[in-house]
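Student: below is the sequence, then the predicted model.
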Amino acid sequence: MLSGVSVVSFTHFLQGPSATQILADLGADVIKVEPTGGAFERGWSGPDAYLDGESVFFLLGNRNARSLSIDMKAPESIELLRRLLADADVLIESFRPSTMDRLGLGYESLKEINPRLVYCSLSGYGSDGPYKDRPGQDVLIQSLSGLAHATGGGEAPPTPVGASVVDQHGAVLGALGILAALHGRERTGRGCLVESNLLSAALDLQIEPLAYHLNGFRGERSPSRISSMYYKAPYGVFPTADGHICVSITAPPVLAEVLDDPWFATVGDDEVLARREEINERVAGHLVGRTTKEWEDLFTERKVWFAPVNDYAAVVDDPQVRHNGSVLRFEHPTAGEVAVLGHPVRYDGERPGLRSLPPALGQHTRDILAGLDLTPDQIDALVERGVVRG
């Protein structure tokens, strides 16, 4: 899809590398610019997850890219990068605001030498404003944005989601912005500045409940653990005799039949929202009386909306997950067999595959510099002085 599009990535942590990997999966030629000591994610992994010294956190977000390892504090490095960017289609960066400007690689500077450049900045809160210098990190943004406060039962404390959902949504929005800008450039001949941030991503994840709130509909977390401040019951996860099951919105007449309880038939259509706690508690009282498998069989037969509550082992083994080919496996020369999530979208029935492994640090430095017309002797001299690594 993006064959022929050149991307230079100054990204680290998760939001930036994940956004860049989306473009790389689609065929873009991605150059990952790293310091000579390596990108942050090479030396960090959430649960100290390393495969023979290779960070799983790095391996999950940097496939199909090339690595240029360079000391960005060296004056000659900035000149080399400006030469590289003079012909690039996209620059994507996730430094704190103003960092790229201080390096001489800000948008205003680069658009003078490359007016077609699509320049994407990913940050925590935005490039300006009172929070621009705060650390932007997923769980912090979940808390600030209201997402944690909206999650959990009425008696539970505010509860962050158990994954870096804001980082990943911010990555997708960044990639979306880049693709839109590339499409616009086809008409105008000009690039533009694309900005995405974690705070905006977290708010976008809450497009529905925030719209209710903004228009005067106030909600409270449910004491019976309805998994929304605004939805009718039943809606959420319920204990069974031997585990849990998730049940989504089901009309009272259906509940009366499926649960063999005439009480539900006494709830009028105009009472369902006002009596949602009664409904939820009564559903819970029924579900705890049978096993999960018994309810799954009955709900399947009666076409009730439900889902199993899978742990990650069950997710990986789920028939639909396996059918969709969601897990990508590859053999790495150091880490051995690696399993990560693949590209989430199919095109003409196919998912983009693995063109190249997550690169070793500086693996492509020499090739990239040679593409800037540097001679082997010039490249050797840069390596010897520690300006680049490769």
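Tutor: Thanks, I have it.

Student: only C-alpha atoms from now on, for both contacts and neighbour counts.
Tutor: Will do.

Student: contact partners for Leu203?
Tutor: By Cα atoms under 8 Å, 6 or more residues apart in numbering, the residues touching Leu203 are 145, 210.

Student: the residue nearest to Ile70 when sequence neighbours are not counted: neighbour count?
Tutor: The shortest distance from Ile70 to any residue that is not its chain neighbour, by Cα to Cα, 6 or more residues apart in numbering, is 4.2 Å, and that residue is Val388. Applying other Cα atoms under 10 Å, we find 25 other residues in the vicinity of Val388.

Student: second one coming, line it up with the first:
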Amino acid sequence: MSLLDTPSSSFQASQTLRGTRILSLALNLPGPAALLRCQRLGADCVKLEPPSPPGHASGDPMARYSPAAYAALHAGVRIVQADLKTAQGQAALQAELAAADVLLTSFRPSALRKLGLEWSALQQRWPRLGMVRIVGAAGERADEPGHDLTYQAEAGLLAGTGCALPASLQADMAGALAASEAVLQALLARAASGHGVCIDVALEDAAHWLALPRGWGLTTASGDVGGAHAGYRVYPCADGRVAVAALEPHFAARLFTAAGLEPAADPRTPQTHEAVAAFLRGQTRAGLDALAALQDIPLHTLAPE
């Protein structure tokens, strides 16, 4: 069960942002994911979307390419459709801005200028309004086109994957976390100074943040969490796979003992790797689940790929 499906989660129960209103103009994934986090923290969340194309219920492209994701991301969010290129749409935007504490956007800077949403203009009219701008890259590159895949590639997160797509949209989701954090920063800054602030969140930076462990060598082949440690790997078992995370010495000792090794065996030698692999190949998922519970070993069994 995911966080989205868990109504009793501590994250959802938190009401840190109760009494604040977040207005979002952000489409696709990072902005709506950030808005969802704010909504789960108690904020009153409003999203302005472009008018729906014929035959569609939403002007957000995500509603077309993943209706399930769109529905999950917008639960509890009030949706207002407005064409910001028209006088009527601008009037709707101005009314929402007047009631908002923080504006969340994901337009490129050039698009914000065309819509009259430069920070200087907003600050002059609503000095207490905060703004969080999700961009692809920071600074002078903010107008360059890009997407999650290109930011992951640039950060080195596709290393070793060949031409396979990544398992998740890591830059987008990390950017959403950073954007919701920026909302909190903007509110704290206003509480201290009485004035709104503008914070840029770059998806490129979010991807590089996620890639730091690889840059430090932690997840490369020579790193303990990159495959060098026999207690931290994914192995085949008799009826599937098993992700083993027996990294700390006391966990590794229990795994090695179960595999017929000395508890203090060197986890980096080929002999240790071979012995652990041979032991796990002969075990079923049910047997390994039972072993993990009995011996307090961190592992998770998986179906065959």
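Tutor: Yes, it's here. Computed from a predicted model, the values in this text were never measured in an experiment.

Student: fetch the TM-score of the aligned pair.
Tutor: The TM-score (TM-score structural alignment, normalised by the length of the second structure) is 0.81; 281 aligned residues with a Cα RMSD of 2.7 Å.

Student: now the residue nearest to Ile70 of the first structure: how far from Glu41 of the first structure?
Tutor: Taken as Cα to Cα, to the nearest Å, the spacing of Val388 of the first structure relative to Glu41 of the first structure amounts to 19 Å.

Student: under the alignment, what does Asp101 of the first structure map to in the second structure?
Tutor: Using TM-score structural alignment to pair residues, one finds that Asp101 of the first structure aligns to Arg113 in the second structure.

Student: now the terminal residues of stretch 331-339 of the first structure, how far apart.
Tutor: According to Cα to Cα, stretch 331-339 of the first structure extends 9 Å from its N-terminal end residue to its C-terminal end residue.

Student: against the second structure, where does that stretch fall?
Tutor: Structural correspondence for stretch 331-339 of the first structure: none found in the second structure, per TM-score structural alignment.

Student: what's the answer for stretch 179-199 of the first structure, then?
Tutor: Mapping stretch 179-199 of the first structure onto the second structure (TM-score structural alignment) gives residues 184-204.

Student: how far is stretch 172-183 of the first structure from where the chain is centred?
Tutor: From the chain centre to the centre of stretch 172-183 of the first structure is a distance of 14 Å (Cα atoms, centre = their mean, to the nearest Å).

Student: which residues in the stretch 201-350 of the first structure form strands?
Tutor: If you assign secondary structure with DSSP state E, counting those that start in this stretch, the strands in the stretch 201-350 of the first structure sit at 236-239, 244-247, 306-308, 327-332, 336-341.

Student: for these, could you give me JSON lines that also reports distance to Arg66 of the first structure and mean neighbour count?
Tutor: Conversion of these to JSON lines gives the following (distance: least, Cα to Cα, whole Å; neighbours: other Cα atoms under 10 Å):
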{"stretch": "strand 236-239", "distance to Arg66 of the first structure": "44", "mean neighbour count": "20"}
{"stretch": "strand 244-247", "distance to Arg66 of the first structure": "43", "mean neighbour count": "19"}
{"stretch": "strand 306-308", "distance to Arg66 of the first structure": "41", "mean neighbour count": "17"}
{"stretch": "strand 327-332", "distance to Arg66 of the first structure": "15", "mean neighbour count": "13"}
{"stretch": "strand 336-341", "distance to Arg66 of the first structure": "19", "mean neighbour count": "13"}
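
Student: ok, residues contacting the helix ranked longest in the second structure?
Tutor: Of all the elements of type helix in the second structure, the one with the most residues (DSSP state H) is helix 170-193. Outside of helix 170-193 of the second structure, the residues that reach it under the criterion Cα under 8 Å, 6+ apart are 29-35, 37-38, 101-102, 128, 130-132, 134, 148-149, 151-152, 195-199, 201-204, 206-207, 210.

Student: out of those residues, which sit inside helices?
Tutor: 30-35, 37-38, 148-149, 151-152, 203-204, 206-207, 210.

Student: aligned to Ala33 of the second structure, what sits in the first structure?
Tutor: Using TM-score structural alignment, Ala33 of the second structure sits opposite Ser18 in the first structure.

Student: correct me, but that match touches Leu59?
Tutor: No: with the criterion set as Cα atoms under 8 Å, Ser18 of the first structure and Leu59 do not qualify as a contacting pair; they are 10.8 Å apart.

Student: looking at the two, which has the bigger crowd around it?
Tutor: More neighbours surround Ser18 than the other of Ser18 of the first structure and Leu59, with 25 against 22 (other Cα under 10 Å).

Student: now for the nearest residue to the more buried one once chain neighbours are set aside: which residues touch it?
Tutor: Counting by Cα to Cα, 6+ apart, the nearest residue to Ser18 of the first structure once its immediate chain neighbours are dropped is Gly61, at 5.2 Å. Applying Cα under 8 Å, 6+ apart, one finds that Gly61 of the first structure lies in contact with 14, 17-18, 21, 358.

Student: which one of these is nearest Glu112 of the first structure?
Tutor: When these are compared for distance to Glu112 of the first structure (Cα to Cα), Pro17 wins out at 26.4 Å.

Student: need the contact list for that closest one.
Tutor: For Pro17 of the first structure, the residues meeting the contact criterion (Cα under 8 Å, 6+ apart) are 9, 11, 61-62, 171.

Student: redo that, cut-off 7 Å
Tutor: Shown in contact with Pro17 of the first structure (Cα atoms under 7 Å, 6 or more residues apart in numbering): 11, 61-62.

Student: give me the distance between Glu278 of the first structure and Val338 of the first structure.
Tutor: On the measure of Cα to Cα, Glu278 of the first structure and Val338 of the first structure end up 48 Å apart.

Student: what of Thr365 of the first structure?
Tutor: Applying Cα to Cα, the value for Thr365 of the first structure to Val338 of the first structure is 25 Å.

Student: isn't Ser24 of the second structure right up against Ser106?
Tutor: No: between Ser24 of the second structure and Ser106 there is no contact, the gap being 8.7 Å when judged by Cα atoms under 7 Å.

Student: among those two, which residue is more densely surrounded?
Tutor: Neighbours of Ser24 of the second structure and Ser106, each counted by other Cα under 10 Å, are more numerous for Ser24; the result is 27 against 24.

Student: show me what that one aligns to in the first structure.
Tutor: For Ser24 of the second structure, the aligned residue in the first structure is Ser9 (criterion: TM-score structural alignment).

Student: which secondary structure state does its match sit in?
Tutor: Taken by DSSP: H, G, I helix; E, B strand; the rest coil, the conformation at Ser9 of the first structure corresponds to strand.

Student: that one: what's it in contact with?
Tutor: By Cα under 7 Å, 6+ apart, the contact set of Ser9 of the first structure is 20, 30-33, 91-93.
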